[in-house]
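1. the following comprises the amino acid sequence and a computationally predicted model.
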Amino acid sequence: MLLYRRSPDLQVLLGHMGGPFWARKDDGAWSVPKGEYGDGEDPLAVAHREFEEELGSPVPASDLVPLGELRAGSKVLTVWAAEGDLDADATVSNTFSLEWPPRSGRVQEFPEIDRAAWLGLDEARVKLVKGQVPFLDRLVAVLAG
């Protein structure tokens, strides 16, 4: 789910990926809130669920615009855009377990998204993982009519 606002310029809400691999990375380490769905699951319902799990709030919009599918690495992403607002500083993500450091036998909890921010399109193109950047172009095209 790609949340956007026009305030006064177009901005998108992205999440910085959590966990030790991404901790010291910034450019190319941000993502659209997303998750995997299995056979028989409704992709839109999963997009709503994952947005709420990763940001701690339901999607603050009801009018959704499909941005289509895109292959990003080994995954196929299906994204919708929604115009709305959300306090990025108040987001709280769910967590995942990971043995860290590797082979230590110590399992730790890490947030899926460790912070969220509203970014203008130029900055978002730099911060977003490369495989998701085309969704920004699709959003701009949809908004241009």
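-> On my side now, so go ahead.
2. going forward, measure contacts between C-alpha atoms and count neighbours the same way
-> Will do.
3. tell me what the top helix by length along the chain is packed against?
-> Ranked by residue count under DSSP state H, the longest helix found in the chain is helix 43-55. Judged by 3 or more Cα pairs under 8 Å, 6 or more residues apart in numbering; DSSP states H and E, helix 43-55 is in contact with strand 75-83, strand 113-120.
4. for stretch 87-106, buried residues please.
-> Residues of stretch 87-106 classed as buried by neighbour count (16 or more other Cα atoms under 10 Å): 91, 92, 93, 94, 95.
5. take this one as well and set it beside the first:
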Amino acid sequence: MSKRSAGILLYRPGPQVLVVHPGGPFFRKKDAGAWSIPKGEYEPDEDPRAAALREFAEETGTRPPDANLIELGEVKQRNGKLVTAWAAEGEFDVDALRSNHFEIEWPPRSGRRQAFPEVDRALWCDPETAREKLNPAQVAFVDRLLERLG
């Protein structure tokens, strides 16, 4: 069974969308195509909408607005992961980013474990820039949001 993630595409007038850069050593030097919407995995018996709200808070340190969420559907990433997303209008101070952390053995085969933030940067950007930065499958969320906003 494919892994599933759920997330929130935060937007504000302009329009601009919020994208986040994954933390850790594997993504440190990656930019184009490496960014994501704030999202995370959830269990099969868990409500995806609730997971999206939780994951946004865990990855940014801020609760997203949970009223008037716009369904953006689902995409399948190249790695097979299915991502479901909603859009929410709101504000976020990128300088206030406070992500949770994960731990891995680093450097590989060193026996040492290090903690890294799940998200190390956040950026407000116009849709064109978001299309360049986002994981290619997630670009559909920006396009769907623009369609719904008219």
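-> Noted; the coordinates are in hand. Only a predicted model underlies this, so the values are computations on that prediction, with no experimental measurement involved.
6. please name whichever of the helices and strands packed on helix 43-55 of structure 1 is nearest to residue 17 of structure 1.
-> Among the helices and strands packed on helix 43-55 of structure 1, strand 113-120 comes nearest to residue 17 of structure 1, with 4.7 Å by Cα to Cα.
7. what does that closest one rub up against?
-> Contacting residues not belonging to strand 113-120 of structure 1 are listed as 9-19, 54-55, 88-89, 91-94 [Cα atoms under 8 Å, 6 or more residues apart in numbering].
8. going by distance to residue 109 of structure 1, which of the buried residues of stretch 87-106 of structure 1 wins?
-> The shortest approach to residue 109 of structure 1 among the buried residues of stretch 87-106 of structure 1 belongs to residue 95, at 6.0 Å (Cα to Cα).
9. aligned partner of that closest one in structure 2?
-> Across the two structures, residue 95 of structure 1 finds its equivalent in residue 101 of structure 2, going by TM-score structural alignment.
10. return the subset of the buried residues of stretch 87-106 of structure 1 lying in strands.
-> Members of the buried residues of stretch 87-106 of structure 1 lying in strands (criterion: DSSP state E): residue 95.
11. would you reformat the buried residues of stretch 87-106 of structure 1 as a markdown table and include distance to residue 120 of structure 1?
-> Compiled in a markdown table, the buried residues of stretch 87-106 of structure 1 are given as follows (distance: Cα to Cα, whole Å):
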| residue | distance to residue 120 of structure 1 |
| --- | --- |
| 91 | 19 |
| 92 | 22 |
| 93 | 22 |
| 94 | 26 |
| 95 | 27 |
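12. of the buried residues of stretch 87-106 of structure 1, closest to residue 40 of structure 1?
-> Proximity of those to residue 40 of structure 1 was ranked by Cα to Cα; the top entry is residue 94 with 23.7 Å.
13. contacts only, for the closest one.
-> Applying Cα under 8 Å, 6+ apart, the residues contacting residue 94 of structure 1 are 53, 54, 55, 56, 111, 112, 113.
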